[in-house]
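1. Any chance you could fold what I've pasted below:
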Amino acid sequence: MTITLAIDTSTSRTSVAIIEDGSILWSGHRDGATEHGPALPSLVQEGIKGFAIDEVVVGMGPGPFTGLRVGIAFAQSFALARGILVRGVCSLDAIAAQVDEKDFIVTVDARRKEVYWARYKDGVRVGEPAVSFPADVSGAPIHPDLYPDMKALVALTGNIIEPMYLRRPDAVATADRK
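-> Purely as a prediction, here's the structure:
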């Protein structure tokens, strides 16, 4: 019996759940695209009371740089401090698990009037996630504005080790400016 701390900060929602063998023991979320930093430790502190966590699963995006960094750094630090496994998975795949269609696209807000998106056929992602303007995303029914299903996040088998940043950072080192 494995007790998992599940974390996702790839969307405007900070989501945390405690899951044991496919059953949610506790879950909570806070909305706010800039609230990941204060929301995440508060949610985890509330959620882990009385549980011995065996592993951490974290959504690796795609998502905005700061939100992803908060969730991934927290997950890695939490796991390192306890000497437990941390596993990263694609957040869009955890969203797609909620859709019951054969061919579809999921999108989430990428800000700057763009969306992060991926296409799925028979529940399997086709290609890599992308960032585009909404008008440029077509070819199948689109499911926008969903949040990752935390049970699905834990059930996914992937082990992504690098954040899925689909844009170059806004910040540029002084030496690299032209």
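
2. C-alpha only now, for contacts and for neighbours.
-> Noted.

3. is it true that residue 59 touches residue 14?
-> No - when contacts are counted by Cα atoms under 8 Å, residue 59 is not listed as touching residue 14 (10.6 Å).

4. Looking at those two, which one has more neighbours?
-> Between residue 59 and residue 14, counted using other Cα atoms under 10 Å, the more crowded position is residue 59 (32 against 27).

5. thinking again about what came up before, anything in contact with each of residue 59 and residue 14?
-> Common neighbours of residue 59 and residue 14 are listed as 7-8 (criterion: Cα atoms under 8 Å, 6 or more residues apart in numbering).

6. Also this sequence, please, to line up against the first:
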Amino acid sequence: MSISLAIDTSTSRTSVAIVDEGAILWHGFRDGGTAHGHALPALVAEALIAQGSIDKVVVGMGPGPYTGLRVGISFARSFALARGIEVIGLCSLDAIATQVRERNDFIIATDARRKEVYWAQYSNGARMTEPSVDFPADVALKGLPMFGEGALKYLLTADDEVQFPDVVALVEIAKNPDLHIQLPIYLRRPDAVPTSERTP
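-> As a prediction, this is how the structure comes out:
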């Protein structure tokens, strides 16, 4: 038996789940692109009431906006360190792709703000490209079906059911060591930078 705490803050949704070998013991989320810092501790506190014993932490590593993504990753690492348990990082886009029924080539796109999207291409459920950040119109030129919050925001899909990472799926994805990643996928610098680093 291995009980996992799964966390993702790579999109405007903060998601948390506790999963025991495929059985969902607790699952919850809060929406709000700037609410991750408040939502995540509250969700985890609720989750731990249902199941206090955790064996490992699984966390979405992006791509995603810097501030929100950092909240989830920092929390996951601190939680795991305090309990002396393993933390596994995974690409958040993969946890959206698991929800797509399309079995041929398709694209997952999330909102990167600045009128851009984070995206990756998939084939038969497997990621074929590294995550990138581009303008929606440029990604649309590939002519493939698109899914995700970013695709919906920029009217590149009508599918509003597949938008956010499925944190329960993250636990399943974590079973493949080849998909584990160590570093956050930021893809660009944060929106807020020190005054000394700004271009005149």
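
7. mean per-residue distance, the top helix by length along the second structure to the first structure?
-> Among the elements of type helix in the second structure, defined by DSSP state H, the one spanning the most residues is helix 66-83. Taken against the first structure, helix 66-83 of the second structure registers an average deviation of 0.3 Å after superposition, with mean Cα distance after the TM-score superposition for the first structure.

8. and that helix, how far from the chain's centre?
-> Centroid separation between helix 66-83 of the second structure and its chain, computed with Cα atoms, centre = their mean, to the nearest Å, is 13 Å.

9. The spatially most central residue of the first structure: what's it in contact with?
-> Residue closest to the average C-alpha location in the first structure (Cα atoms, centre = their mean): residue 59, at 3.0 Å. When contacts are counted by Cα under 8 Å, 6+ apart, residue 59 of the first structure is found next to 7-10, 68, 71-72, 88-91, 153.

10. What residues does residue 126 of the second structure make contact with?
-> The neighbourhood of residue 126 of the second structure, defined by Cα under 8 Å, 6+ apart, contains no residues.

11. Check the one 5 residues further on too.
-> Contacts for residue 131 of the second structure were tallied using Cα under 8 Å, 6+ apart; they are 63, 118-120.

12. of those residues, closest to residue 135 of the second structure?
-> Proximity to residue 135 of the second structure was ranked across the contacts of residue 131 of the second structure by Cα to Cα; first place goes to residue 118, at 8.9 Å.

13. Make sure that closest one is indeed in a strand.
-> Yes - checked against DSSP: H, G, I helix; E, B strand; the rest coil, residue 118 of the second structure lies within a strand.

14. Settle this for me: it is touching residue 129, isn't it.
-> No - between residue 118 of the second structure and residue 129 there is no contact, the gap being 11.9 Å when judged by Cα under 8 Å.

15. Which one's more surrounded, these two?
-> For residue 118 of the second structure versus residue 129, the count of surrounding residues by other Cα under 10 Å is larger for residue 118: 27 against 12.
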